[in-house]
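Asker: Predicted coordinates and the sequence they were generated for:
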Amino acid sequence: MRYRGMKAGAIVVAAVTGSVVLSGCGDGDGSQAKRDGASPSASSSADTREQGTTEVRAAYDKTAEAESARMTIKMNLAAEGETVTSDGKGVLDLEEGDSVMTLTVQDQTIEQRVVDQVLYQKVPGQKAPGGKPWIKIDLEKVAAQQGLGNQQFGDPAQTAGYAKAITDKDVTKVGTEEIDGANTTHYKVSVDVSKLPGGEQLSKQVGPTLPMQIWLDDEGRLRRQQIEMSVKAPVSASAKPDSSASPQQLKMSTVMEFSDFGTEVNAEAPPAGQVADMTDQALQGSLQQS
C-alpha cells in the first residue's frame, strides 16, 4: 500500500484540524454567551439565539462528562482531481482523546489507535519500513510544525479558549431531528478561526471562519458534527527554497456521530518494537507502506 503525497498530507491535516474543531464546542458554564449591548427589551428571537449559543458552547463539556462514547466518522477529501473516501467506527475517550477505530479507506481496512496524542495505524498483511506492522505519527509534532501550538487536543480544560471564538450571531437553530433514536436539536455554527489557539496559522489553511453543523441531544451532548471546508495543506518540508510549489487545496467533508455514552475504551500503544515512526515522512508528504 502506498499513500501518495496528497493522501498523506490530507490525512494529517484532517486529523489535526478535526481534533481542533471537536475540542472547540464548549466552555462549560456558557458565562461568555452574553450579547454585547443587550438590554431587558431584547427580542425573544435574540434571547432564543443566545440560549442556543449557550447550549452550543457548553456542548463539548457536557459530552466530555460522559467520559467515553462510540463514534463513527465519514470523510471525503478531494484534491488535484483525486478523491479519498474513508469510513470509520470505534470508541473514543472523551476526556483524554484516546481512541480505537477501524477505518476503511478506498476499500482498504486500517486498524487505528490514538494514544497520548500519537496516531498509530496498521494495514493487515502489509509492512511499514523495517518490516514493522505499525506506523505512528506524533500529532503534537504535526500541530507544532503547522503552527497550531503544542496543545493537548480534546483536553476539557482548554475548551474555554475555544468558546471565545463563538458568539450569538454565529449560532442559528435549524430545527429538530431524530438521530439513532435520540431527539436532537440541529444548529449551524460559525467559528472565528483567528480566536482559536494557533488561529493565525490555522486561518491560512481554512480561512477566517469555519462553518459547521452540530446536533445536540436532550442532555446537551454532541450526537453529530458535520464540517465542510477547504484546507490549504502546507508545502512539503522537502521542497526547495526556490521551488514554485504552492500549498495544495483540499476539500474536506467530515461527519462524526456519537452514541453509547460511557462505553469502555481500552486504547494501548502497540509494542515499541512493532512500530515505525513516520512523523517526518508524513510532514514531508511521502508516507508509504510496502
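Answerer: Okay, I see it. Residues are numbered from 1 along each chain as shown.
Asker: alpha carbons only for contacts and neighbour counts from here, please
Answerer: Noted.
Asker: hang on, isn't Lys7 packed against Ser86?
Answerer: No: Lys7 is beyond contact range of Ser86, at 11.3 Å (criterion: Cα atoms under 8 Å).
Asker: between those two, which one's more packed in?
Answerer: Set Lys7 next to Ser86 and count neighbours by other Cα atoms under 10 Å: Lys7 wins out with 23 against 18.
Asker: Could you tell me how many residues sit around Ser253?
Answerer: Neighbourhood size, Ser253 [other Cα under 10 Å]: 17.
Asker: Check for me that it belongs to a helix.
Answerer: No: counting by DSSP: H, G, I helix; E, B strand; the rest coil, Ser253 falls outside a helix, being strand.
Asker: Can you name the helix or strand that the closest residue to it other than its chain neighbours falls in?
Answerer: Computed as Cα to Cα, 6 or more residues apart in numbering, the closest residue to Ser253 that is not its neighbour in sequence is Glu228, at 4.4 Å. Element membership for Glu228, per DSSP states H and E: strand 222-233.
Asker: which residues are in contact with that strand?
Answerer: Where contact means Cα atoms under 8 Å, 6 or more residues apart in numbering, the residues beyond strand 222-233 that reach it are 9-10, 13, 59-60, 63, 179, 184, 204-207, 210-217, 247-259.
Asker: Drop anything exposed from those.
Answerer: The neighbour-count test (16 or more other Cα atoms under 10 Å) marks 9-10, 13, 59-60, 63, 179, 184, 205-207, 210, 212-217, 248-259 as buried among the contacts of strand 222-233.
Asker: Among these, name the ones in strands.
Answerer: Assignment to strands by DSSP state E places the following of the buried ones among the contacts of strand 222-233 there: 179, 184, 210, 212-217, 248-259.
Asker: show me what contacts Arg4?
Answerer: 285-288.
Asker: Tell me the gap between stretch 115-129 and the middle of its chain.
Answerer: Distance, stretch centre to chain centre, for stretch 115-129: 19 Å (Cα atoms, centre = their mean, to the nearest Å).
Asker: try it against this one:
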Amino acid sequence: MKTAKTAAGIAAALIVAAGASGCSIGSSVGKQAADSAQTLVATLTKASDEASKAGSAEVKMTVTMPENGGKPVQMNGVYSWGNGLAMEAEMPAKDLEMEDLVADGTITYRLVQGAYYYGIDPAPDGPFKGKSWLKLDASAVLGEKGAAAMNSGNNDPTAGLKSLKWASDVTKVGTEDVNGKKSVHYHATVPTSKMGDAAATFGAVAGSGVTELVADIWVDEKGMPSRLNQTFGGSTINVDFLSFGVAKDIAAPPAADTADITDMVKNGGAAKG
C-alpha cells in the first residue's frame, strides 16, 4: 500500500472539509441585498436563524484548492450541527488520489467530534491491516487553534450570516433559479480580520496572505439559504443546500475497526513501526 500517497490524499480531504465548515462561517458573513442596510441585515439574519434552528442539511459541495493541484473535489452528504458539528458524505476516491483503498471508487467520509474518518476496504496486510476506517484528527492539518475554532459552537454552514455587519462592497445581484427554487442572489466581500473565531480555521486553509473572502449567497422564497459560493485566494467552495432538518445520527466508527493515521500525516506520510 502506498502510505505516502494515501496520507497526501487524506490530508487534501481534511483541508477540503475544513474549508467547507470553517470558511463557510465567514463566507456566509458576506451576503446582502440592494435595499437599506438594516433591511438586508434583518433578512439575512433571519435566514441564518431559521437555517441554524434546522440543525442539519443535505448538501452538495464542490471544492477547488491549490493544495490539491486545483482539481475539484466533490462531496454529497449531510451536515449536522445540533449537537456539535458533524458530517457524513460520499466522495469520489479519484478526487482524493485514494483509488487504491476502495474497490467501488467511492470514499465514505465522516466528521465527528473534531476527527475525520474515511471508509476503506479492509487491507490484508500493511499498516491498515483489517481496518475499515482511517481516523485523522483535525489538528494534524489545521493546528490546535484552527481545530478548536472549527469545533466551536458557532461553527456550522449557516452561522456566518450573523456576522453580516462586517461585509463590504455589498450588492443584490438579482433573482435566479437554484435547484428549482426561486432565490435572491447577494454578493459581498468580507475582510478576514473581521471573522472572529473563524479566522484560525480560515488561515489554516487559505494561508496568511489572504485578506478577504468574496462571498455569494442565494436565499429562497422561504427565507432559507439555497446556495453558498466562496472564493478566498486561489480556493473556491460551492455548496448547494438541498434540504434542511434532515434527521441523521452521525457517529464515530467503532475503535476496533479504525486505524489512527494522525501521526503519519503529521510526519509527512511516514507510517511508524
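Answerer: In hand now; what should we look at? Keep in mind that this is a model prediction, so the values were computed, not measured.
Asker: Just give the TM-score of the two.
Answerer: Overlay of the two chains. TM-score (TM-score structural alignment, normalised by the length of structure 2): 0.74; 250 aligned residues with a Cα RMSD of 3.5 Å.
Asker: Tabulate the contacts of Arg4 of structure 1 (CSV), appending secondary structure.
Answerer: Shown next, in CSV, are the contacts of Arg4 of structure 1 (three-state DSSP):
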residue, secondary structure
Gly285, coil
Ser286, coil
Leu287, coil
Gln288, strand
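Asker: now for those residues, which pair is the farthest apart?
Answerer: The largest distance within the contacts of Arg4 of structure 1, taken as Cα to Cα, falls between Gly285 and Gln288 and amounts to 9.3 Å.
Asker: More neighbours: which of those two?
Answerer: Gly285 (24 against 19).
Asker: who are the neighbours in contact with the closest residue to that one other than its chain neighbours?
Answerer: Nearest non-adjacent residue to Gly285 of structure 1, counting by Cα to Cα, 6+ apart: Gly5, 4.3 Å away. The contact partners of Gly5 of structure 1, by Cα under 8 Å, 6+ apart, come to 284-287.
Asker: can you list those in a markdown table and add distance to Lys136 of structure 1?
Answerer: Listed next are the contacts of Gly5 of structure 1 as a markdown table, based on distance: Cα to Cα, whole Å:
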| residue | distance to Lys136 of structure 1 |
| --- | --- |
| Gln284 | 15 |
| Gly285 | 14 |
| Ser286 | 14 |
| Leu287 | 11 |
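Asker: Kindly indicate which of the residues you listed lies nearest Ser99 of structure 1.
Answerer: Nearest to Ser99 of structure 1 out of those is Leu287 (Cα to Cα; 21.8 Å).
Asker: contacting residues for the closest one?
Answerer: 2-5, 8, 278, 281.
Asker: Out of those residues, which end up buried?
Answerer: 3, 5, 8, 278, 281.
Asker: was I right about Ser193 of structure 2 contacting Ala199?
Answerer: Yes: Ser193 of structure 2 lies in contact with Ala199 (Cα under 8 Å); the separation is 7.3 Å.
Asker: Comparing the two, which residue is more hemmed in?
Answerer: The neighbour comparison of Ser193 of structure 2 against Ala199 (other Cα under 10 Å) goes to Ala199, with 23 against 11.
Asker: which strands and helices sit next to the strand or helix carrying that one?
Answerer: Assigned by DSSP H and E, Ala199 of structure 2 belongs to helix 198-206. On a contact count with 3 or more Cα pairs under 8 Å, 6 or more residues apart in numbering; DSSP states H and E, helix 198-206 of structure 2 meets helix 3-18, helix 139-150.
Asker: for those helices, which one sits closest to Pro124 of structure 2?
Answerer: helix 3-18 (14.5 Å).
Asker: Would you mind measuring from Gly198 of structure 1 to Val20 of structure 1?
Answerer: Counting by Cα to Cα, to the nearest Å, the gap from Gly198 of structure 1 to Val20 of structure 1 is 10 Å.
Asker: Looking at these two now, which is surrounded by more residues?
Answerer: Val20 (23 against 19).
Asker: Name the SS class of the aligned partner of the more buried one in structure 2, please.
Answerer: Counting by TM-score structural alignment, Val20 of structure 1 lines up with Gly22 in structure 2. Assigned with three-state DSSP, Gly22 of structure 2 falls in the helix class.
Asker: What's the separation between Gly22 of structure 2 and Asp197 of structure 2?
Answerer: As judged by Cα to Cα, Gly22 of structure 2 and Asp197 of structure 2 stand 9 Å apart.
Asker: Check Val205 of structure 2 too.
Answerer: Val205 of structure 2 is 14 Å from Asp197 of structure 2, where distance means Cα to Cα.
Asker: repeat for Ala270 of structure 2
Answerer: Plainly put, Ala270 of structure 2 is 32 Å away from Asp197 of structure 2 if you go by Cα to Cα.
Asker: likewise Phe128 of structure 2?
Answerer: Counting by Cα to Cα, the gap from Phe128 of structure 2 to Asp197 of structure 2 is 35 Å.
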